[in-house]
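Asker: Okay, predicted coordinates and the sequence, questions at the end:
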Amino acid sequence: MRLPAELTLPDELVPERPPDPPVTPRDAATVILLRDGPGGPEVFLQRRVRGMPFAGGMTAFPGGGVDERDDDADIAWAGPSPGWWAARFGCDEQRARSLVCAAVRETFEESGVLLAGESHESVVGEAARYAEERQALVAKELSLAGMLAEHGLVLRADLLRPWSNWVTPAVEPRRYDTRFFLTSIPEGQRADGLTGEAAEAYWRLPAEALNDWRSGECGLLPPTWVTLTELADCSDVASALTVEREIDKVIPKVVHRDGAWRVILPGQE
């Protein structure tokens, strides 16, 4: 896929002096949360607070870095094994387990949506009752494994689908090796913007979100733009969840050309 010429990076997002040598990317998980709307599948987006160390002011999906607390082999688990996820994302099983746990944790922390249930077949119908636990997770006072064990909940890895793998360009002082997951909001749950990292949160058709970007109403980083473009071709959530994808690690480059910072994808001139 070729990025449009008008997709440039704000000057404040590119450091004057890139790190030398480049920073080693940190593992991270991003979750594309979908629901069916009157006009087709809608995606949950958040405009990040300006001034944040990474992607401040940009519109993105919920997600964040893997925490050491996400590495818990005793967590109750339903769905594809860590080995299956490792094969899809090209990593070892321990890292794959941590990535899935981080995806579930970040989704709950940033949107209030909990991908867990009291059994391998059930899903929590109302996650608001775990509001205190949500805040404890954000404050790193509680681990996801500890929360699930305390309430007898099972992590529903089978509700997630692997979508893509993006690595932050080498010029950035904060780099992430981010695996993107796709899921649909469980019946009875609601996504919210009750997170200190988002200035606003909302549902939007992918095509409408892209129109917002074209009109200058929001800023998109290349992984978000590409993902929205891909999802715009899906007729409903069910079809999006059944897409079979090859997961290749995408490592873009940043160049200054024609007076602006531009992102070049592998294979793009």
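Answerer: Sure thing, it's come through. Numbers count the residues shown, from 1 in each chain.

Asker: From here on, just use CA atoms for contacts and neighbour counts.
Answerer: OK.

Asker: Have a look at the protein and report its longest helix.
Answerer: helix 93-111 (DSSP state H).

Asker: helix or strand right after that helix?
Answerer: strand 116-117 (DSSP states H and E).

Asker: That next one - contacts with which helices or strands?
Answerer: Applying 3 or more Cα pairs under 8 Å, 6 or more residues apart in numbering; DSSP states H and E, one finds that strand 116-117 contacts strand 154-156.

Asker: Please repeat the previous calculation with a cut-off of 10 Å.
Answerer: Of the remaining helices and strands, those touching strand 116-117 by 3 or more Cα pairs under 10 Å, 6 or more residues apart in numbering; DSSP states H and E are strand 77-78, strand 154-156.

Asker: Tell me which of those sits most buried.
Answerer: Among the helices and strands packed on strand 116-117, strand 154-156 has the highest mean neighbour count (mean count of other Cα atoms under 10 Å), at a mean of 25.

Asker: for comparison:
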Amino acid sequence: MSTEQVPTPPEAFPAATVVIIRDGDNGLETLLLQRAAAIKFAGGAWVFPGGRVDEADYGDDHTDIESASRRAAARECVEEAGVTVAPDQLVACAHWTTPTNERKRFATSFYICAIDKDTPVTIDEGEIVAHQWMAPQKALDDHHQEGLALLPPTYITLWELAQSHNTEEALNFYRERPLRRHLPNLIVGEITRDVLGNAGAVTLYEEDAGYKTGDIRETDTMHRSVMTDKGWQYIKTI
């Protein structure tokens, strides 16, 4: 019997992200920020405003992670985009925890908030180097066709947003849907080369048939993101 121990995953730090949306001239738009290329985590990627929950975000109650996450989300909106939102305005839309085999991990509360069309955006030009308002489907198309760098949680959130025509529809969708918590199983290496024919990656979500075993050949029920030469492809057969 093997006595080899499974390494303990790195701690996942509490974090918060805000999906800022508005009604543009041609429908729903969301704010995307580009992280500086030199940043070790997700450098160069286009993301929603967000970051780690700081000590000061907890206030007097260090057990109230929900209130701390909302404060952190509102603070990050100001710091990264110059946009002020109230913590109680935020609608919880998902919770994402970085896969256990990643070196840097976050347990991130995702919120969504609508703002007026004319609200100005001011980036810090340090950690954040660019911003743009985009229709969710346009962002997905640019990811596939132009190489717009997106992380899987951003990609899937954009895919969900693309189903709504305006901010009211998007907010109602998340208000009515039970909060989804994701701990993706990230699969990289030999099996992805054998099955996909390349050195890409696959992230499996809880409903996927291969989630528990990590076997991407289990395809009876699929809920996964697959990295291809055209970026992430989201597959959901449930």
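Answerer: Sure thing, it's come through. For clarity, every value in this text was computed on a predicted model and none was experimentally measured.

Asker: The helices and strands packed on strand 116-117 of the first structure into TSV, with extra columns for distance to residue 219 of the first structure?
Answerer: Formatted as TSV, those follow (distance: least, Cα to Cα, whole Å):
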stretch	distance to residue 219 of the first structure
strand 77-78	36
strand 154-156	32
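
Asker: closest to residue 102 of the first structure out of the ones you listed?
Answerer: Among these, the nearest to residue 102 of the first structure by Cα to Cα is strand 154-156 (11.2 Å).

Asker: other SSEs contacting the closest one?
Answerer: Strand 154-156 of the first structure packs on strand 77-78, helix 93-111, strand 116-117, helix 144-150, going by 3+ Cα pairs under 10 Å, 6+ apart.

Asker: So which of the ones you listed is nearest residue 184 of the first structure?
Answerer: helix 93-111 (11.3 Å).

Asker: got the buried residues for the closest one?
Answerer: 93, 95-111 (16 or more other Cα atoms under 10 Å).

Asker: Mean deviation, that helix versus the second structure?
Answerer: Here helix 93-111 of the first structure, set against the second structure after superposition, deviates by a mean of 0.9 Å using mean Cα distance after the TM-score superposition for the first structure.

Asker: Provide the aligned range in the second structure for whichever strand in the first structure runs longest.
Answerer: The residue-count maximum for a strand in the first structure (DSSP state E) belongs to strand 26-37. Aligning strand 26-37 of the first structure against the second structure (TM-score structural alignment) gives residues 13-24.

Asker: tell me the average deviation of the matching stretch from the first structure after fitting.
Answerer: Counting by mean Cα distance after the TM-score superposition for the first structure, stretch 13-24 of the second structure comes out at 0.5 Å.

Asker: so how far is that stretch from its chain's centroid?
Answerer: 9 Å (Cα atoms, centre = their mean, to the nearest Å).

Asker: residue in the second structure matching residue 161 of the first structure?
Answerer: Under TM-score structural alignment, residue 161 of the first structure pairs with residue 91 in the second structure.

Asker: so how far is residue 53 of the second structure from that match?
Answerer: 17 Å (Cα to Cα, to the nearest Å).

Asker: Identify the spatial nearest neighbour of the aligned partner of residue 74 of the second structure in the first structure, chain neighbours not counted.
Answerer: Mapped onto the first structure by TM-score structural alignment, residue 74 of the second structure lines up with residue 104. Nearest non-adjacent residue to residue 104 of the first structure, counting by Cα to Cα, 6 or more residues apart in numbering: residue 115, 6.1 Å away.
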